[in-house]
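Novice: my questions are about this predicted structure, shown below with the sequence.
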Amino acid sequence: MKLIDIASEFQAIYEMASDTDDIETITKLYNELNEDLEVKADSVRVVLAKLKSDSDYLTSEIKRLQERKKSIEKNAENLKSLLMWTLQKVGIPKLKTAKATFYFATSKSLQVSDEVKLSSLPDEYIQIEYKTNKKALKEAIEAGKEIPGVTIVENETLRIR
């Protein structure tokens, strides 16, 4: 029997209890359903534990792969720097091979020194980003302050031990 069916059966027992005085039948049906529910709940717990284990494994695998990616990117950067250094030392501004062309290109990038303070820059060069301070809002609401559109909502969650 599926969990959804067990819920429907419990509802049927409730309705039956409203219409009849046959307590023995109601008790028997209730006990059978309760046993089914316990078996299903235990099965769900096992599945949840497996899913948590899978999630934990994937989290660690993501971390491992991110570290591997970073290592590969660093190796590629070092190899490119080595080739660049070699071409500069030999004095070759452009190298054409059968498969690729290597050359030096110039580009411009903005560099702002650490000593530059935001207060010293004109306003048109400052970008301000606003975001909600949820922690401060929660503390204010809990302290009794009323803020339009802000409420604390209680959520019910299922805990399994």
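Specialist: In hand now; what should we look at? On a predicted model such as this, the values are computed, not experimentally measured, just so you know.

Novice: make it CA atoms for all contacts and neighbour counts henceforth
Specialist: Noted.

Novice: which other helices and strands contact the host helix or strand of residue 70?
Specialist: Take DSSP states H and E as the rule and residue 70 turns out to sit in helix 23-90. Judged by 3 or more C-alpha pairs under 8 Å, 6 or more residues apart in numbering; DSSP states H and E, helix 23-90 is in contact with helix 3-19.

Novice: pull out the buried residues from the helix it packs on.
Specialist: Of all the residues in helix 3-19, those buried under the rule 16 or more other C-alpha atoms under 10 Å are 6, 13.

Novice: same thing with stretch 128-142?
Specialist: Buried-residue list, stretch 128-142, by 16+ other C-alpha under 10 Å: residue 137.

Novice: below is structure B, check it against A:
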Amino acid sequence: MATLYELTDNYQQVLEIAEQLDPKTLKDTLDGINDAIDDKAENTAKVIRELEGDINTLTSEIQRLNERKTALSNNVKRIKEYLQNEMEKVGKTKVKSERFTIGIQNNPPSVRVEDERKIPRDYFTPQEPKLDKTKLKDELKRGKEIDGAELRQKRSLRIK
């Protein structure tokens, strides 16, 4: 069976020689190619739907696994805090066993900002302006001409 590309090409070729064919032959040929194109399009749509279903299943599974990962990470954090608190209560900073050496140590210093407005501007990083495409699109829709931008209308396939 021919591919969709081949069928489309055949359709175009028949249209190019349309004046050389009698009307009944032209109609029958175009109808036959059209029916084949419809079948191919339907089968292609089935494949698309199947892949979209796979994507939805994977998206759900990724979300479920991310939630599980977050729960496990939170459990690890709470258990570590519990162990540290209990060791500090009894004054232990190190525990050695056959399998583990558990120790409490100082972390590197970190900065905690209490009020960002009080920090001198020298400590801020300048940032490039960011293009507001929504505002730009709204202005273009209203008919404003803006050099360097244009409103573009694209087309896409919908399967219902």
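Specialist: Cool, got the structure. Only a predicted model underlies this, so the values are computations on that prediction, with no experimental measurement involved.

Novice: related to what we said a few turns ago, tell me the angle the helix holding residue 70 of the first structure makes with helix 3-19.
Specialist: Here the directions of helix 23-90 of the first structure and helix 3-19 differ by 150 degrees (axes from the mean of the first three to the mean of the last three C-alpha atoms, to 10 degrees).

Novice: helix 23-90 of the first structure: average distance to aligned residues in the second structure?
Specialist: After superposition onto the second structure, helix 23-90 of the first structure sits on average 1.2 Å from its aligned residues (mean C-alpha distance after the TM-score superposition for the first structure).

Novice: just how off-centre is that helix within its chain?
Specialist: 11 Å (C-alpha atoms, centre = their mean, to the nearest Å).

Novice: so that helix corresponds to what in the second structure?
Specialist: With TM-score structural alignment applied, helix 23-90 of the first structure matches the range 23-90 in the second structure.

Novice: ok so, going back, next secondary structure element downstream of the helix holding residue 70 of the first structure?
Specialist: Downstream of helix 23-90 of the first structure (by DSSP H and E), the next one is strand 94-96.

Novice: so what's the gap between that following strand and the chain middle?
Specialist: For strand 94-96 of the first structure, the distance to the chain centre is 46 Å (C-alpha atoms, centre = their mean).

Novice: which SSE is immediately downstream of that strand?
Specialist: That would be, after strand 94-96 of the first structure and using DSSP H and E, strand 101-103.

Novice: quick check: buried residues in stretch 63-78 of the first structure?
Specialist: Judged by neighbour count (16+ other C-alpha under 10 Å), stretch 63-78 of the first structure contains no buried residues.

Novice: cool, stretch 32-44 of the second structure as well?
Specialist: Buried residues in stretch 32-44 of the second structure, counted by 16+ other C-alpha under 10 Å: 33, 36-37, 40.

Novice: show me the contacts for residue 147 of the second structure.
Specialist: Contacts of residue 147 of the second structure were listed using C-alpha atoms under 8 Å, 6 or more residues apart in numbering, and none were found.

Novice: for the residue lying farthest from the centre of the first structure, give me its contacts.
Specialist: In the first structure, the residue that sits farthest from the middle, by C-alpha atoms, centre = their mean, is residue 21; the gap is 52.7 Å. By C-alpha under 8 Å, 6+ apart, residue 21 of the first structure lies in contact with nothing.

Novice: let me know the distance separating residue 23 of the second structure from residue 29 of the second structure.
Specialist: Computed with C-alpha to C-alpha, to the nearest Å, the distance linking residue 23 of the second structure and residue 29 of the second structure is 10 Å.

Novice: who has more neighbours, those two?
Specialist: Shown here are residue 23 of the second structure and residue 29; by other C-alpha atoms under 10 Å, residue 29 has more neighbours (16 against 11).

Novice: dump the residue contacts of the more buried one.
Specialist: The neighbours of residue 29 of the second structure, taking C-alpha under 8 Å, 6+ apart as the test, are residue 14.

Novice: please report how far it lies from residue 65 of the second structure.
Specialist: The gap separating residue 29 of the second structure from residue 65 of the second structure is 54 Å, by C-alpha to C-alpha.

Novice: report the central residue of the first structure.
Specialist: Judging by C-alpha atoms, centre = their mean, the first structure has its centre closest to residue 59, at 10.1 Å.

Novice: quick one, what contacts that one?
Specialist: Counting by C-alpha under 8 Å, 6+ apart, residue 59 of the first structure makes contact with nothing.

Novice: what of residue 104 of the second structure?
Specialist: Per C-alpha under 8 Å, 6+ apart, neighbours of residue 104 of the second structure: 84, 93-94.
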